[in-house]
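Asker: Return a 3D structure for these sequence lines:
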Amino acid sequence: MTRQRGFTLIEVIAAFALMALALTLCLSVASRAYRQVAWSDANARAVLWAQSLADEALAQPLAIGVQEGETPDHVFRWRREVAAWVDPSGAVIAHGESTGLLEISMQVSWLDGEATRSFSTRTLRLPSPKLVTGATP
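Answerer: The predicted model follows:
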């Protein structure tokens, strides 16, 4: 009598269970990696948008006040606030003086699923000779 060689049903089920477990772990890691890449992409785009707002502010006379808007693709909303810089000692330097500084605060926000994410930055700038005292549309 010859003995047949092969796998038993329990061995086949155990092999499928191990493969299912390994596949579940791999998909879980891939899903987390995808979310991390998407989060990093949104953050990088927000930083670039804030940088472009800062560059735009350097190229034109600044208006004291608040300007808001959104990107052309309606993904990011931005807010830029220009104010006279307040010295850490508490003294306000008048924006009309040539030695006065302007503080530019920029915030970019976007929706990430159901959560609102944001990036903000501040910088200082010397006022241009053609300083406008009201916000422009």
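Asker: contacts and neighbour counts: CA atoms only from here.
Answerer: Will do.
Asker: so Pro72 sits in a strand?
Answerer: No: using DSSP: H, G, I helix; E, B strand; the rest coil, the assignment for Pro72 is coil, not a strand.
Asker: want to put them side by side, so please do this one too:
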Amino acid sequence: MNRQRGFTLLEMLAALAVLAVCSSVLVVAFGNGARALQQVQRSDRLSLVARSLIDDATDHVLVAGRSNGEWSGVRWQMDVSVIPGANGSANAFRLDLQVDDGGRHARYSTVQVRSAGSGAGQ
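Answerer: Take a look at the predicted model:
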């Protein structure tokens, strides 16, 4: 008795359907991962620009007021204000920075304390 065993057409179609569903789930997962990676890269870029601008402000004399410009394709605006205090030997400044690369916006804020008359950060 010679019995050949194999898969029926219905079993093959079911296996292909399962394979198609699994591969479509994987394609969606990879697409979402790539999209999330792009968002993180854009946020990192804004953070790096903000850090560079704040570091640059640390190297100069702080004056209350607003300044703006563009750095590496990112528009920025910085508001510097004096925080009132009773101690005459140091000045505290609040730096509010807004960066914008067209599609993403971010706001950063920090406080810097400087000795009276000092141009560099203490």
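Asker: Let me see the TM-score of these two.
Answerer: Scored against TM-score structural alignment, normalised by the length of structure 2, the superposed chains reach a TM-score of 0.77; 118 aligned residues with a Cα RMSD of 2.6 Å.
Asker: so what's the spatially most central residue of structure 1 closest to, chain neighbours aside?
Answerer: Computing the C-alpha centroid of structure 1 and ranking residues by Cα atoms, centre = their mean puts Asn43 first, at 3.0 Å. Nearest residue to Asn43 of structure 1 in three dimensions, chain neighbours excluded: Phe119, at 7.5 Å (Cα to Cα, 6 or more residues apart in numbering).
Asker: I'd guessed that neighbour sits against Arg45; true?
Answerer: No: Phe119 of structure 1 is beyond contact range of Arg45, at 10.1 Å (criterion: Cα atoms under 8 Å).
Asker: Give me the mean distance between the helix or strand hosting the residue nearest to the centre of structure 1 and structure 2.
Answerer: For Asn43 of structure 1, the enclosing helix or strand under DSSP states H and E is helix 9-58. Superposed on structure 2, helix 9-58 of structure 1 shows a mean distance of 1.2 Å to its aligned residues (mean Cα distance after the TM-score superposition for structure 1).
Asker: how far out from the middle of the chain is that helix?
Answerer: Remark: helix 9-58 of structure 1 is offset 17 Å from the chain centroid, using Cα atoms, centre = their mean, to the nearest Å.
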